[in-house]
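[1] 3D model of this:
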Amino acid sequence: MATLIPAIKGKLGNTTFYEATMRVSDLLSSVTPPSDLDEWANMGLEEKMQREPDMNRIRDKLVPYLANNGDRFFGSIVVLIWQGSVDFEPVTEFATKIPAAYKGAAPKMGFVSIDGGKLVVLDGQHRYLALRDIRDGKHVGDGANNIVNDEVCVILIEHESDMKTRRIFNTVNRYAKVTSRGDNIITSEDDGAAIVARRMLSADQPLADRAVNGKPVSLVNWKSNTLTKRSTQLTTLSTVYDSVELILDANGIKLDPATRPTDNEIETHQEMVKTVWEPILEGMPAFGGALADPSTIPGLREDTAPTSLLFKPASQLALIDALLRTGTSEQGKLKIKEAVVRAAKIPTWSMDADMWRGIIIKQNGTIDAGRDAKRRMADLLVYLIASDRLSPALKFGIWKRFNIARGHDVDEWLESDGEDGLVEDLPTPVEGDTFTKEDALANNA
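    Down below sits the predicted model:
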């Protein structure tokens, strides 16, 4: 029995296509993913034409989004008419009364009749498999039971040759533009961290635009994840987002980016983030000067400036991480304002300062924005800020990581009781005594 689908006929280059809508239940019953076709695998087409489905992405992102979001939406699924006979019958062939205004468009509207063959997902396999998992009861959500009645847009293309089909698949995937991280933060209405990050830029919030000489000045670059040397912006939206996750995590809160928190929860999370960013911006003199006159930021960010690391996104996150950790009972039990006052006493944040070498500054003098580097800098900052409140064991661990990062064989030196190899003392903290290599030997005894 032939499959009949209402559609609009179109042509792009040499390719005729048919655009239609299908109920999800009909799509799942009549269309097949390539991974389910034995003949495709035998012909080698699956390996050449279709990516292996990412089941983690389907299970963790697409399925929860579709099952839980009443505003769910996605673009067209491209379906290949595989080895079937295709016939298009426009409405002009059976409709006797078509108003003159519609006669120009009517020949493109009609019904596609597909006899034999199979309908195969050419692009949109992950969306298809997510819909199928929901239909099969693999996820429970507010919209899971009704999703089979949804309608999705489908573009039907007839298989003419293996070469042409592969070329279409390759083109659709190669030139599809993946949204940037910044775009996702700006547009997401489900990711609670993104919502809070955006609100940090609102009026009366710590990172709101400032008026300088009567003109609004943005403190946050939301178009890019990096800052140029000439940028007069303090940080990036991506950094604000990461700081939100750090701050909420420190308060025992883990957000599911696919599930929107309640309005009350968002307000609570926003206040948590504000109580960290606000004292940092108000308590660090370098930031105070920058906010008063953002035109000075490029100079403050210069590699040789004594404030340079404070204006680099990676080290900003390390600072926030350290300040949060010094508030815990194990690492200082300092209130955020007191911790900031101490951080302001650190003598230099220059990228040229020796104490940052190997920690967050690479051997070539550039900043290391990797996760491990940010963690190393946060460790060192915890010591610099709260050395007088840390246990010897905790300082010993920081000392080991500091020396290892700077290329020293710590284990060999300890095993020889300080006779073989070289190690360094930790830098002088703002409060308390310096943790020396002699202290390390004593702690290791």
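
[2] going forward, measure contacts and count neighbours with C-alpha atoms only.
    Fine.

[3] and E19, what element?
    strand 15-23 (DSSP states H and E).

[4] and that strand, what does it pack onto?
    Applying 3 or more Cα pairs under 8 Å, 6 or more residues apart in numbering; DSSP states H and E, one finds that strand 15-23 makes contact with strand 3-12, strand 151-158.

[5] those strands into JSON lines, with extra columns for distance to D190?
    Shown next, in JSON lines, are these (distance: least, Cα to Cα, whole Å):
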{"stretch": "strand 3-12", "distance to D190": "33"}
{"stretch": "strand 151-158", "distance to D190": "22"}
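
[6] which one of those strands is the most hemmed in?
    Highest mean neighbour count of these: strand 151-158, a mean of 20 (counted as mean count of other Cα atoms under 10 Å).

[7] packing partners of it?
    strand 15-23, strand 77-82.

[8] most packed of these?
    Highest mean neighbour count of those: strand 77-82, a mean of 22 (counted as mean count of other Cα under 10 Å).

[9] ok and the first helix or strand past it going along the chain relative to strand 15-23, angle-wise?
    Following strand 77-82 in sequence order, the next helix or strand is strand 85-90 (DSSP H and E). Angle between the axes of strand 85-90 and strand 15-23 is 80 degrees (criterion: axes from the mean of the first three to the mean of the last three Cα atoms, to 10 degrees).

[10] what residues does strand 85-90 touch?
    When contacts are defined by Cα atoms under 8 Å, 6 or more residues apart in numbering, strand 85-90 is touched by residues 106-117, 158.

[11] same thing but at 6 Å, please
    By Cα atoms under 6 Å, 6 or more residues apart in numbering, the surrounding residues in contact with strand 85-90 are 107, 109-115.

[12] excluding its backbone neighbours, what's nearest the residue most central in space within the chain?
    Nearest to the geometric centre of the chain sits R181, at 4.9 Å (Cα atoms, centre = their mean). Leaving out its chain neighbours, the residue that sits closest to R181 by Cα to Cα, 6 or more residues apart in numbering is S238, at 7.3 Å.

[13] pretty sure that neighbour sits in a strand.
    No: assigned with DSSP: H, G, I helix; E, B strand; the rest coil, S238 falls outside any strand and is helix.

[14] now the second one, please; I'll put the structures next to each other:
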Amino acid sequence: MIHLACLRGNIGYWTYYSTVIKIKDLVTDNRVITVSESEELYTQNINRILQREINQSRIKSLKKYIKENDERFFSSLIVAVHKGSPKWSDIDLFERIEIDGSEINQEQVNFLGSKFGILSLNGDEEIFALDGQHRLKGLRKAYEEDETIEDLEIPVIFVIHNHNQVEKTRRLFTVLNKYAEKPKGAELIILDEDDVAAINTRRLVIEHPILSKPNALSSSKSGAIPTNDNKSFTTLVTLYSINKKLYSQNASYYTVRPADDIIESLYQKSVAFWNTLFEVFPELINYTDEVENLTINEKPILRNDNSGGSLLLRPVGQELIANAYTKFLANELPEFKRKLRLIDFNLSGNIWKYIFWNEKMLGKEAKLKNNLLLFLLGKHTDVNIHREMTRVYNLNNQEYQNHIEQI
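    Take a look at the predicted model:
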């Protein structure tokens, strides 16, 4: 039997008990299980579908986070308990309580007295997670591999499940999972303190002399710049995506915060790329300063829905250049910069038409786009590049004239 110090509360139909449980007490003998491991809410065939919804890579990331991050923290698991004999015992408060010399009035004492208590579980209960199934599985895996974490305290909220009111618990399970909105896109980049790509994205927009300018960054929460925004240079999501290209690490690398010296060294990689781009195209600096009528190689720098404008002002174009940049060694960068300057990045021009632009932005042919820029820069000598371009032109009922040549 375990005894848990709790706060008791009520929201509508549900009385809940908020507590902490040590990892060993939570996972040993599967004291708490997932909904799909129970047959209380759903039948076996539904449970099989729920089981397939469990994301193993997410569990692996959570396991690593629990084991390796000293600043680990979780929001509460929400679990339903039924069967057995869970027992609530009130803890009586003294009638007279003073805080900093001020006495709490009797009404407040009575309220507090109904909230503190002990929840006792004898082990015969069935407890299943309504919210936090991935966290639960991550905790199991972490404890299997490292029992030294056994005393870590995990916040848990209990609700009492009534077998005769199973539809209410099903509805609660649905609400918790359907309406819980996870941070994503720009919001997640702003919040994440473990992902080094996110950490350095925030630093770029705070410290970099150009990317910190008011017009450098769109307020977009996605990677794209809104069509009605003709001033912003890039987006937070684009900076983040480029960081990940520059750092070239697997997904699990971004779940644990690296040492400060590693963060600094990766930040310098980010700075080096952006400094290179602004060195090659100083006109982009002027763009962030709202200088009008700018041109590069006698072509106007703009972004619009009629001609597409310059690929340099499109997040996809910036990511394209970042990808190419990673293919060049340090001693090759002078040649990279020289050739990059000579490329026509006009979307409706002869190079990018039908690949990036055809009266609107085109989202396919990612591999060909990357190969084409590398071909132009002399880094990719694929003899099939003209064949691929012919294919794309044919799809648009146009004839390719082998007009694209290396710089």
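
[15] how close are the two chains, by TM-score?
    Counting by TM-score structural alignment, normalised by the length of structure 2, the TM-score of this superposition works out to 0.82. Behind it: 386 aligned residues with a Cα RMSD of 3.3 Å.

[16] about what we covered before: same list, the helices and strands packed on strand 151-158 of structure 1, but as TSV with distance to I346 of structure 1 please.
    Shown next, in TSV, are these (distance: least, Cα to Cα, whole Å):
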stretch	distance to I346 of structure 1
strand 15-23	63
strand 77-82	56
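
[17] for A194 of structure 1, find the nearest of those.
    Closest of those to A194 of structure 1 is strand 77-82, at 28.0 Å (criterion: Cα to Cα).

[18] and the nearest residue to S75 of structure 2 once chain neighbours are set aside, what is it in contact with?
    Nearest-residue entry for S75 of structure 2: P155, 6.8 Å, with adjacent residues in sequence omitted and distances by Cα to Cα, 6+ apart. By Cα under 6 Å, 6+ apart, the contact list for P155 of structure 2 reads 19-20, 76.

[19] got JSON lines for those, with distance to I59 of structure 2 too?
    Formatted as JSON lines, the contacts of P155 of structure 2 follow (distance: Cα to Cα, whole Å):
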{"residue": "T19", "distance to I59 of structure 2": "23"}
{"residue": "V20", "distance to I59 of structure 2": "21"}
{"residue": "S76", "distance to I59 of structure 2": "17"}
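
[20] if we can go back for a sec, can the contacts of strand 85-90 of structure 1 go into JSON lines with extra columns for distance to L227 of structure 1 and neighbour count?
    Conversion of those to JSON lines gives the following (distance: Cα to Cα, whole Å; neighbours: other Cα atoms under 10 Å):
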{"residue": "P107", "distance to L227 of structure 1": "54", "neighbour count": "15"}
{"residue": "M109", "distance to L227 of structure 1": "51", "neighbour count": "19"}
{"residue": "G110", "distance to L227 of structure 1": "53", "neighbour count": "20"}
{"residue": "F111", "distance to L227 of structure 1": "54", "neighbour count": "20"}
{"residue": "V112", "distance to L227 of structure 1": "53", "neighbour count": "23"}
{"residue": "S113", "distance to L227 of structure 1": "55", "neighbour count": "19"}
{"residue": "I114", "distance to L227 of structure 1": "54", "neighbour count": "22"}
{"residue": "D115", "distance to L227 of structure 1": "57", "neighbour count": "16"}
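
[21] can you tell me how far the most far-flung residue of structure 1 relative to its centre sits from S29 of structure 1?
    Ranked by distance from the centre of structure 1 (Cα atoms, centre = their mean), the top residue is T96, with 55.3 Å. Distance, T96 of structure 1 to S29 of structure 1, by Cα to Cα, to the nearest Å: 34 Å.

[22] what segments of structure 2 are strands?
    Counting by DSSP state E, structure 2 has strands at residues 2-11, 14-22, 32-34, 77-82, 87-90, 98-99, 102-103, 116-121, 126-131, 153-160, 295-296, 299-300.

[23] can I get those strands in TSV including distance to I355 of structure 2?
    Formatted as TSV, the strands of structure 2 follow (distance: least, Cα to Cα, whole Å):
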stretch	distance to I355 of structure 2
strand 2-11	55
strand 14-22	56
strand 32-34	47
strand 77-82	48
strand 87-90	67
strand 98-99	70
strand 102-103	73
strand 116-121	64
strand 126-131	44
strand 153-160	51
strand 295-296	21
strand 299-300	19
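
[24] wait, which of these is closest to P209 of structure 2?
    Comparing the strands of structure 2 under Cα to Cα, the one sitting nearest is strand 295-296, at 21.6 Å.

[25] ok, now which ones touch P226 of structure 2?
    Contacts of P226 of structure 2 by Cα under 6 Å, 6+ apart: none found.

[26] counterpart of it over in structure 1?
    Counting by TM-score structural alignment, P226 of structure 2 lines up with T228 in structure 1.

[27] distance of that match from T307 of structure 1?
    16 Å.

[28] repeat for P206 of structure 1
    From P206 of structure 1 to T307 of structure 1 the distance is 20 Å (Cα to Cα).

[29] what's the answer for T15 of structure 1, then?
    59 Å.

[30] ditto for W349 of structure 1
    5 Å.

[31] now swap in G192 of structure 1 and tell me
    The value you get for G192 of structure 1 to T307 of structure 1, if Cα to Cα is used, is 32 Å.

[32] who has more neighbours out of these two?
    The residue with more neighbours, out of G192 of structure 1 and T307, is G192; 28 against 22, by other Cα atoms under 10 Å.

[33] and the more buried one, what does it touch?
    Applying Cα under 6 Å, 6+ apart, the residues near G192 of structure 1 are 260-261.

[34] and what of the one 3 residues further on?
    By Cα under 6 Å, 6+ apart, I195 of structure 1 lies in contact with nothing.

[35] what does it align to in structure 2?
    By TM-score structural alignment, I195 of structure 1 lines up with I199.

[36] contacts for stretch 110-118 of structure 1 next, please.
    Contacts with stretch 110-118 of structure 1, where a contact means Cα under 6 Å, 6+ apart, come from 2-7, 82-91.

[37] returning to what we had before: mean per-residue distance, the strand holding E19 of structure 1 to structure 2?
    Here strand 15-23 of structure 1, set against structure 2 after superposition, deviates by a mean of 1.3 Å using mean Cα distance after the TM-score superposition for structure 1.
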